[in-house]
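Student: For reference, the sequence and a predicted model appear below.
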Amino acid sequence: REGQLDKEVYAELGPWTLQVNQTNFKADSVTLFATEFYDEPLQGVLEERVSSVNLKDARFPKFTSYRDNFVLENIYPDVHFKGGLGVAGAQFYGTAADSALAALKFTYKLDTVLTLKGRSFIFKDSL
């Protein structure tokens, strides 16, 4: 969809089937290019639904990475992330695999002062 992210984000789909009698689709083996968030292309699953939601509130298209061990140092000053990555609408987020939790580690002078673990974390420009 257009108008959602500040920089270019796009996906390349492998072979997939579109059911024309449904309002959604899911494609496996998708490559996401989102260099604003991560330097390398991401492999994962893409889901899309037809909806009348405005672009700001859209939750689709939704991409979820296969990998769940990405490390993003200083995603915010002194905040480090480990887990899976995804995009839902215009939101970039960190996610967890079925049996694991994603983690945000807060540091001060190189010492860890707080670690938060959860199923997902939304990353925004401001807190």
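Tutor: Looks like it arrived, so ask away. Since the model is a prediction, treat every value here as computed from it, not as a measurement. Residues are numbered from 1 along each chain as shown.
Student: From now on I want contacts and neighbour counts done on CA atoms only, so please keep to that.
Tutor: Fine.
Student: Just give me the neighbour total for Ile122.
Tutor: Counted with other CA atoms under 10 Å, residues neighbouring Ile122 total 12.
Student: list the contacts for it?
Tutor: Taking CA atoms under 8 Å, 6 or more residues apart in numbering, we find Ile122 in contact with Gln91, Phe92, Tyr93, Gly94.
Student: same thing but at 10 Å, please
Tutor: When contacts are counted by CA atoms under 10 Å, 6 or more residues apart in numbering, Ile122 is found next to Gly86, Val87, Ala88, Gln91, Phe92, Tyr93, Gly94, Thr95.
Student: Please report how far the last one lies from Asp111.
Tutor: Same thing as Thr95. Here the criterion is CA to CA, to the nearest Å. By it, Thr95 lies 24 Å from Asp111.
Student: and here's the other structure:
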Amino acid sequence: MVTAITEGIKVSVITEFISNHSNASLQHFVFTYRVRIENQSEFTIRLLRRHWFIYDSNGITREVEGEGVIGQQPVLEPGESHEYVSGSNLQSTMGKMAGHYLMERQYDGYQFFVEIPEFMLIVPYRLN
């Protein structure tokens, strides 16, 4: 698990290789990632947007940007958390992802970026 804290917002990510949806002969490797966002600040915040960078070890880089996460723009009171699972695919056995969320403090509309820590996507047999 990797973790980063930005302005009191803690983001933790854990990944999993999904072998039954992957096909090495077609260079198709599927991963899921579970993200936990914890509001450790004293303010209510809302997640407005996400911006991801997906790096494949074959040299391909993709960028994904959009509103919210999995169709939601969660609002988190101090001490609350939001967790979701999403996925990505690579054309090689290794890669990584990183990015940021755009958050908004509810009481005054202040917007700020929260780091999504870089995490690795590695097919388990590559670790041997």
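Tutor: Thanks, I have it. Just so we're clear, the structure is a prediction, and the values are computed from it rather than from any experiment.
Student: what TM-score do we get after superposing?
Tutor: Taking TM-score structural alignment, normalised by the length of structure 1 as the basis, the two superposed chains have a TM-score of 0.31; 78 aligned residues with a CA RMSD of 5.2 Å.
Student: circling back: can you name the two of the contacts of Ile122 of structure 1 that sit furthest apart?
Tutor: Pairwise distances across these (CA to CA) peak at 12.2 Å, for the pair Gln91 and Thr95.
Student: which of Thr95 and Asp111 of structure 1 has more neighbours?
Tutor: The residue with more neighbours, out of Thr95 of structure 1 and Asp111, is Thr95; 26 against 10, by other CA under 10 Å.
Student: What about the nearest residue to the more buried one once chain neighbours are set aside, how many residues nearby?
Tutor: Distances taken as CA to CA, 6 or more residues apart in numbering put Ser120 closest to Thr95 of structure 1, at 4.3 Å, once the chain neighbours are dropped. Number of residues near Ser120 of structure 1 (other CA under 10 Å) recorded here: 18.
Student: before we move on, what about Gly86 of structure 1?
Tutor: For Gly86 of structure 1, the count of nearby residues is 26 (other CA under 10 Å).
Student: Which residues are in contact with it?
Tutor: Neighbour list for Gly86 of structure 1: 32, 34, 37, 42, 44-46, 62-66, 92-96, 120-122 [criterion: CA under 10 Å, 6+ apart].
Student: and with 7 Å instead?
Tutor: Contact analysis of Gly86 of structure 1 by CA atoms under 7 Å, 6 or more residues apart in numbering lists Phe63, Thr64, Ser65, Phe92, Tyr93, Gly94, Thr95.
Student: So which residues of structure 2 form strands?
Tutor: In structure 2, the strands defined using DSSP state E lie at 2-6, 9-17, 29-39, 45-56, 61-67, 75-76, 81-90, 94-105, 111-122.
Student: by how many degrees do the fourth one and strand 81-90 diverge?
Tutor: Taking axes from the mean of the first three to the mean of the last three CA atoms, to 10 degrees, strand 45-56 of structure 2 and strand 81-90 form an angle of 20 degrees between their directions.
Student: would you say Thr115 of structure 1 is within a strand?
Tutor: Yes. The assignment for Thr115 of structure 1 by DSSP: H, G, I helix; E, B strand; the rest coil puts it in a strand.
Student: ok, now how distant is it from Val45 of structure 1?
Tutor: Using CA to CA, Thr115 of structure 1 is found at 28 Å from Val45 of structure 1.
Student: quick one, which of the two is more surrounded?
Tutor: Using other CA under 10 Å, the more surrounded residue of Thr115 of structure 1 and Val45 is Val45, with 20 against 13.
Student: from what I can see that one touches Leu32, true?
Tutor: No. Counting by CA atoms under 7 Å, Val45 of structure 1 does not reach Leu32; the two are 9.1 Å apart.
Student: who touches both of those two?
Tutor: Joint contacts of Val45 of structure 1 and Leu32 (CA under 7 Å, 6+ apart) do not exist.
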